[in-house]
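Chemist: Based on what follows, work out the 3D shape:
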Amino acid sequence: MLGFGKLTKMVFGTPNDRKIKATRSTVEKINALEEEFEKLTDEQLIEKTAEYRKRVEGGEALDAILPEAFANCREAAKRALGLRAFDTQLLGGIFLHQGNISEMKTGEGKTLVATFPAYLNALTGRGVHIVTVNDYLARRDAEWMSKVFSALGMSTGAIYPQQPDDEKKAAYQCDITYATNNELGFDYLRDNMKSELKDLSQRDHYFAIVDEVDSILIDEARTPLIISGPAEDRTELYMSVDKIIPSISEEHYTLDEKTRNVSFTDEGNDWLEEQLSAAGILPEGQSLYDPESTSIVHHVNQGLRAHKLFTKDKDYIVRGDEVVLIDEFTGRMMAGRRLSEGLHQAIEAKEGCSIKPENVTLAQVTFQNYFRLYDKLGGMTGTALTEEEEFQEIYNLGVVEVPTNRPVARVDDDDAVYRTAQEKYNAIVDTIKEASGKGQPTLVGTTSIEKSELLSDLLTKADIKHNVLNARQHEQEAQIVADAGKLGAVTIATNMAGRGTDIKLGGNVEFKIMEAIAADPETNPDEIRAKIEEGHKADEDAVKEAGGLFVLATERHESRRIDNQLRGRSGRQGDPGRSAFFLSLEDDLMRIFGSDRLDKVLSTLGMKEGEAIVHPWVNKSLERAQAKVEGRNFDIRKQLLKFDDVMNDQRKVIFSQRREIMEAQDLSEIIKDMRHEVIGDLVDEYMPPKTYADQWNTEGLQGAVVEQLGIDVPVADWAQEEGVDDEDIIERLEKAADEHMAQKAAQFGPEQLRGIEKQLLLQIIDRKWREHLLTLEHLRSVVGFRGYAQRDPLNEYKSESFQLFESMLDGLRTDVTRNLSQIRPLTEEEQRAMIAQVQAQQAAAVQAQAEAAEKANRKPLVEGFKEDDPSTWGNPGRNDPCPCGSGKKFKHCHGKLA
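Modeler: Model prediction:
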């Protein structure tokens, strides 16, 4: 008997079905216009864009223009790329424009889908950002789709790391800008550290289309983007702590793999105290529980985390003398990304690498709060439904599952669960051998580099030819993915999210053509293309005959979405395919989330070695375990966001204030209000309200006035006058301070003083904000303990951070007033001294440059001469020519250093 839920869905359809049905009529309108737009010339397509822009300026809604704009864009794509968008692609584009996530399976052409809503929304003239997961995709998509946009009379730009400023500004001024989430976030932070409007890169935040939206807005949203500067060097402390950690015993710490947490036990603390005292790290007579030991305890905890929670070749790799983090979701190296709070330094000490100094935060933002700046947001991915609640709650994004252009023909096998990892790997090797033997291409998914290399060794022993794609093979990524669909190909991949290159059955035609042209540049490219396309059809048919792409996963990931991304690589555009998951009770997910009961069940069944349990019930129980983990991870992200929202409100105030200051021509009124507030605060402090004259500290006030306002006035004498109260004192001080600043304006010239005020105000805001961020970090790390006193840590954080923010603003007023009161024009003598100093520095720089050039062109007199190795210098006498080839005597050159 059917349940009420299923019965209702059969009668009324699901909410998703209803959305698709309601939007079909718009797609029919676009299709009805196709014939009309086919008749237009290339120039007329561009004229249409100008017409739509005028209509938008005139107040016409984008929704009213949508059918015509989409029809125009489809025609431009047909002419520029030879691609005619399917109805399902138009559906996806409409949902993006409406501010939804379009869930579209792999191979459904999401890159083209983004052009439709991007074109429509760019008609407003406010600029559209298309966000990708890596620089390669940002450049590739911008280059590829710019053909469509230029056919419509629109400009396209791409943002990438280390881009020259003028090029970056030009890219942001384009109608459509392709960029990675990291670059967009960092440019936002950098813009809010600039002091001139002309130096800003970004325009406003109007509409962003996020490709691989789950990867960017969920997976990467756990860590904030931080711009930092160096702090004091503590290399010795990291190395000293690292010598102690390896000798720790299991009873000294507790490890919770579910929460990825590790902490010392009471015995561990006692043992640690002894070790730290013996090593001279903990001063004599000082305990770990003393407040002075906070910093040492923090570093020891980070050392323990580095050794027990972070694994080489899984969480990071060592490249040369550098520890490079690996993105757990994409398996890519994250060059330049570092763990905060000394954890990266602890890993460097563990691996014997050079320890780079810790950093202090100059500016930070989370992806959640950055992307919520946009007026409208849309996203595309193959897998979003499992995180629908999070998208709705945090970003106000609905998820619409767009049907595939052709029905999915992939066969998804039930999971096969083995007792041990060894049995599982044996079965995997046998299955791969069988599939590749009949010519079926196999994509093998692993969860870490370590496991991909272990499997690679097993396949090599079994004499099975294969490719490995992980962080180490990052550069050959596109080529390896393009080859993965060839007849009999075996590809091992550490995670397949956001790879951006489709696995096409029989191999990727474009890559084959590029290879052939590179190998034989003399031959006509058109001949090469015709020949390869003809041969490719036979290859494609042979692969389809063998069963299409076989996706074989060696483990379940914590997130169902990552598993679905891997599975979705097979069966694109109605192609045949198969997917299977091979698991063992020793896998991380099974081991951590209750394999004991399953182990008992398997034992009771009396399973022989090498046998697997395969049943839909096992799939269901695994999905429940994954849903629990996803729920817990969502709660962690939600909690982090609640704390960051507090800082975000303050960040918005500071950043908008900076913007107003930069846009203002004259800040004298703001500066005057600040000065008057400082005077009011000083008088309140030294002459408290509702107190008698004999209780006033007028001498203290006089000293504070000299220090803060730079004026020496007889406050003590004023206070002696009959009938004088605090209001009179404030009035007189304000008048004297205003006159003092008017004199400065006359000395500098009003225009120059306005410029000084602006720069000074921005510098002090930036310095105070940096100090405030550091204070909030410390507050965040201790506020959790308030929970033990039955107080809500979040509420405590909110109220204390607000008080800190208020005191920061008070300090800002005081610093600005004091600094401005003390500035004066330079005397002629000081100006001459400064000019002489600058000239001396320039001359030294020119000299150093000349010496460096001379050194580079110099030919050593002794073969094998090395600057820093005296054993390679030969044995010259003190008056002999120096072996470095400088032409100087040895005693005047390297002989001085020897």
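Chemist: CA only for contacts and neighbour counts going forward, please
Modeler: Fine.
Chemist: can you give me how far the strand or helix carrying I394 is from the chain middle?
Modeler: Assessed by DSSP states H and E, I394 sits inside helix 388-395. Here helix 388-395 is found 19 Å from its chain centre; the criterion is CA atoms, centre = their mean, to the nearest Å.
Chemist: Any buried residues in that helix, and which?
Modeler: 388-391, 395 (16 or more other CA atoms under 10 Å).
Chemist: ok, now stretch 524-531?
Modeler: Buried residues in stretch 524-531, defined by neighbour count with 16+ other CA under 10 Å: 528-529.
Chemist: hmm, who's touching it?
Modeler: With CA atoms under 8 Å, 6 or more residues apart in numbering as the test, stretch 524-531 has contacts from 513, 516-517.
Chemist: one step back: for the helix holding I394, packing partners?
Modeler: strand 398-401 (3 or more CA pairs under 8 Å, 6 or more residues apart in numbering; DSSP states H and E).
Chemist: Next, the second sequence, to be compared with the first:
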Amino acid sequence: MLGALARTLFGSANDRVVKRLRKRVEAINALEPAIAALSDEELRGKTAEFRGRLAEGATLDDLLEEAFATVRETARRTLGLRPFDVQLMGGIVLHEGMISEMKTGEGKTLVATLPVYLNALEGKGVHVVTVNDYLARRDAAWMSKVYNFLGLSVGTILNGIYDDDRRAAYAADITYGTNNEFGFDYLRDNMKFRLEDMVQRDFNYAIVDEVDSILVDEARTPLIISGPAEDSSELYKAMNVLLPRLTPEDYEKDEKQRSVTLTEEGTEKMEQILREVGMLTQGNLYDTHNVSLVHHMNQALRAHQLFQRDVDYIVKNDKVVIIDEFTGRMMEGRRYSEGLHQALEAKEGVTIQQENQTLASITFQNYFRLYPKLAGMTGTAMTEAAEFGEIYGLEVVEMPTNVPMARKDHDDEVYRSQREKFDAIIDLIEEAQKRRQPVLVGTVSIEKSEMLSEALKQRKMPHEVLNARYHEQEAFIISQAGRPGAVTIATNMAGRGTDIQLGGNLDMALAARLEGVQDEAEIARITAEVTAEIEEGRRIVKEAGGLYVVGTERHESRRIDNQLRGRSGRQGDPGASKFFLALDDDLMRIFGSERMEGMLQKLGLKEGEAIVHPWINKALEKAQQKVEARNFDIRKQLLKYDDVMNDQRKVIYEQRKEIMRATEVQHTIADMRHEVIDELIEACIPPNAYAEQWDTEKLHQEVARLFNLDLPIAEWAKEEGIADQEIKERLISAVDRKMAEKVANYGPDIMRMAEKSLLLQILDQCWKDHLLHLDHLRQGVSLRAYAQKDPLNEYKREAFLMFDALLTRMRETVISVLAHVELRVQRPEDMEPKPQEMHETRHDPAFDEVVDEQGYGTTDADGAVIPRAARSIAVEVDPNDPSTWGKVQRNALCPCGSGKKFKHCHGKIG
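Modeler: Sure, this is the predicted structure:
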């Protein structure tokens, strides 16, 4: 009550920001006459002037008004577009590192040029992040006219381009690319072996287009680069053949949690089937030696019961290609992990690709938080404002529209069945076509779009279909969706990036009609003819009521629905929208009221009748909020665990860069040798121990293993008055002498190169193994909750101990390999480590829950699958029971939780 009163008197926080922005826009407008009077050369000269002022100590904020006025005039001269005042306001919001929510059709692509130009003046690089290659290519080509006029260079990062082209694109003042390409380039860079091979430079400033799609929807799935693991394709094929013998009574499916598990009867039945075919020879299904069967069986069960062809994936060119649930696009090259993709390949009868092991991984949250300054723009961000603030520290500012909104949003219509719903949609499309009103129909899957297309064909109604199958023609199809009487079916409208203009898009129509035409007179005639057609079409469509947007069901995210609605009513155009629902729609069935159908029947709802009421809209909105909250929890949980790995990732990547920057690493290697010797002496000759308590036999064995030296340590220990310090000095002297001999034999240059190359390779191998161990720990740590322990705290504690063990293992491996290695003299370029085979993967952590409950799914060193429950017990450490600690490194933290090193706590001797 008081809050509403305060907003009435003082305006909302958003109103106050908009009011502040208007003052800066007035200052920019005041400069317009003077800037407009400049010649082209004088306008170009502004860039050098601004850079000079920055060098003299001016800040970007000091230059904002003049720089924005310069870009506005340049856009007018090069593109024929003059940014509106609201676009200038959106540009200021982006410069200040916030999210600008601007309705569809308000010109976000042009808005970005203002802060991009201003921030590119520093020469540190600006990244513009889009959702697909088409938009990256289009926006870079379109807006480069402004940047190039002002003397700035523009690069584009696209899928499939080579490293030299990537390096050149990142070196440009402004770089356009997709979120996936930027993220994978970061991971690939940190797997290179020379600084000059890296393509990215230091992060500076990024503007994320469709920021809600990239930083919220896609943030559930981290980027993973993986390499091949062992082949087990025959087992997937075998399970795929056996699985259809199960009936729905044999398993329990929970669509809300995206999980499916065998019932007790189902387990018994599956054991019987496996015994019949000779795959289960001893024991029952959940015995340790049979858990590999359980893993493959469950992946096959998930593939058959939770994933639908043409909804979650499509089959193309002998491959299973994932469909992005938010944009409806194919995700070429992306694969589900933990064998799920192989199970889908077996299900569809395509070639089964090899399984993969993680080599490098990062979440979008942690990738984009690497930028010192981040901003974003979209048409729908206010519903996720809390998440943007909590995760990224980004404030959302809602921009007013340039022209008041004229679209009519009708209440939803709810039908009892899919058939009735589709009949009502087709009737509405038929009515709209009669008055020549264009219709855009939004579906949530390829299957639904093709079902509707088939129904329209039966009624002989011309239409266009836009889904992942027709990805290449999407820009042209969308651009012409506003023509009189046009019917366009689109799988999803998130991030399409092409405006639907009433009457049709002139540029696209001209490009199609003028293809191959050379004669100038003919070009002029066709241009005049097409322009007249578009103008007449715009008049007809406006009289018919503008673009009619039809939703065939509600998406689980309100933003996706709003994006679909937002295609209509751009820049004050007339328009309308309506959603049609059925009681067996996924959202209604999973999250709606189960009693609704019975209630509607009691109310006497007849065949073909719909229920329409604002209360229905509110109930659906609450269901959508539930799903959004659950997805936010998944992303937050993913981030909490990834933050632990992120701290370790930063240390490893920084260490790699330091090694690559160094001309030689002999001092680092020497320090490692001395540290290993210190640890050996502490373990075998404890402080304050008598000579007879020394373990000289173990010390002799370890020195032979690690340093390839046969030293008379037992004889040294018998010498009168000798102490641990003297033995240590003799060890150091002997080891250093051996390494000096190697340098003399092979030459300093060869040895230095070998040291650097081996250090990087061993660091990468240890990091790869560490990632695998963290994966195993992450999957099993949830079981700690049964022991009244917080899984996240357990994960943090054990991840720290594992990281400490990684560093110890790396030191020992490096000095051991260098001590034993015999080098062949070869060309320096042949000593460079060869890049390994890699795959890019997007992995949805939501699917981990399914496996976690079963107690299986991870392989040991021999490739045998070990039960998650058993693995959890193996790493379970009770701080109060030393018998559970196992072998603890001397320099590791003491498992008792004291915070001291083990050698100074429970490992102290005497």
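Chemist: picking up where we left off before, report the aligned residue range of structure 2 for the helix holding I394 of structure 1.
Modeler: Helix 388-395 of structure 1 corresponds to residues 385-392 in structure 2, going by TM-score structural alignment.
Chemist: Quick one: map G747 of structure 2 onto structure 1.
Modeler: So G747 of structure 2 corresponds to G749, using TM-score structural alignment.
Chemist: cool, I207 of structure 2 as well?
Modeler: Match for I207 of structure 2 (TM-score structural alignment): I209.
Chemist: repeat for D643 of structure 2
Modeler: In structure 1, D643 of structure 2 lands on D645 (TM-score structural alignment).
Chemist: residue range for stretch 310-328 of structure 1 in structure 2?
Modeler: Stretch 310-328 of structure 1 maps onto residues 307-325 of structure 2, going by TM-score structural alignment.
Chemist: repeat for stretch 691-699 of structure 1
Modeler: By TM-score structural alignment, stretch 691-699 of structure 1 lines up with residues 689-697 in structure 2.
Chemist: End to end on that stretch, go ahead and measure it.
Modeler: Start-to-end span of stretch 689-697 of structure 2 (CA to CA, to the nearest Å) is 16 Å.
Chemist: in that stretch, what counts as buried?
Modeler: 691, 694-696.
Chemist: could the residues you listed go into a markdown table alongside distance to L605 of structure 2 and secondary structure?
Modeler: Output for the buried residues of stretch 689-697 of structure 2, formatted as a markdown table (distance: CA to CA, whole Å; DSSP: H, G, I helix; E, B strand; the rest coil):
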| residue | distance to L605 of structure 2 | secondary structure |
| --- | --- | --- |
| A691 | 95 | helix |
| W694 | 90 | coil |
| D695 | 88 | coil |
| T696 | 90 | helix |
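Chemist: helix, strand or coil for the counterpart of I352 of structure 2 in structure 1?
Modeler: Counting by TM-score structural alignment, I352 of structure 2 lines up with I355 in structure 1. Using DSSP: H, G, I helix; E, B strand; the rest coil, the three-state assignment for I355 of structure 1 comes out as coil.
Chemist: ok, now which ones touch I355 of structure 1?
Modeler: I355 of structure 1 neighbours (CA under 8 Å, 6+ apart): 235, 345, 348-349.
Chemist: Just put those in CSV and tack on neighbour count and distance to G895 of structure 1.
Modeler: Output for these, formatted as CSV (neighbours: other CA atoms under 10 Å; distance: CA to CA, whole Å):
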residue, neighbour count, distance to G895 of structure 1
T235, 17, 33
Q345, 28, 38
E348, 24, 37
A349, 25, 37
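Chemist: and the two most separated of the residues you listed?
Modeler: The most widely separated members of these, counting by CA to CA, are T235 and E348 (10.0 Å).
Chemist: Does the match of I207 of structure 2 touch I130 like I think?
Modeler: Yes. Here I209 of structure 1 reaches I130: they are 4.8 Å apart, a contact under CA atoms under 8 Å.
Chemist: Which neighbours do the two have in common?
Modeler: 114, 118.
Chemist: Setting aside sequence neighbours, what's the nearest residue to I613 of structure 1?
Modeler: V417 (5.2 Å; CA to CA, 6 or more residues apart in numbering).
Chemist: Please apply the same query to D587 of structure 1.
Modeler: E555 (6.8 Å).
Chemist: quick one, what contacts the equivalent of that neighbour over in structure 2?
Modeler: Counting by TM-score structural alignment, E555 of structure 1 lines up with E553 in structure 2. E553 of structure 2 is in contact with 443-444, 579-582, 585, counting by CA under 8 Å, 6+ apart.
Chemist: go with 7 Å
Modeler: With contact taken as CA atoms under 7 Å, 6 or more residues apart in numbering, E553 of structure 2 is in contact with 443, 579-581, 585.
Chemist: Sticking with the match of D643 of structure 2, tell me its helix or strand.
Modeler: helix 616-663.
Chemist: with structure 2 superposed, average distance for that helix?
Modeler: On superposition with structure 2, the mean distance recorded for helix 616-663 of structure 1 (mean CA distance after the TM-score superposition for structure 1) is 0.8 Å.
Chemist: what sits up against the next helix or strand after that helix?
Modeler: For helix 616-663 of structure 1, the succeeding helix or strand toward the C-terminus, using DSSP H and E, is helix 668-686. Under the contact criterion CA under 7 Å, 6+ apart, helix 668-686 of structure 1 has outside partners 696-698, 700-701, 726, 730, 734, 813-814, 817.
Chemist: Quick one: these as JSON lines, columns for distance to F37 of structure 1 and secondary structure too.
Modeler: As requested, the contacts of helix 668-686 of structure 1 are arranged in JSON lines below (distance: CA to CA, whole Å; three-state DSSP):
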{"residue": "W696", "distance to F37 of structure 1": "84", "secondary structure": "coil"}
{"residue": "N697", "distance to F37 of structure 1": "84", "secondary structure": "coil"}
{"residue": "T698", "distance to F37 of structure 1": "83", "secondary structure": "helix"}
{"residue": "G700", "distance to F37 of structure 1": "82", "secondary structure": "helix"}
{"residue": "L701", "distance to F37 of structure 1": "79", "secondary structure": "helix"}
{"residue": "D726", "distance to F37 of structure 1": "78", "secondary structure": "helix"}
{"residue": "I730", "distance to F37 of structure 1": "74", "secondary structure": "helix"}
{"residue": "E734", "distance to F37 of structure 1": "71", "secondary structure": "helix"}
{"residue": "R813", "distance to F37 of structure 1": "62", "secondary structure": "helix"}
{"residue": "T814", "distance to F37 of structure 1": "65", "secondary structure": "helix"}
{"residue": "T817", "distance to F37 of structure 1": "65", "secondary structure": "helix"}
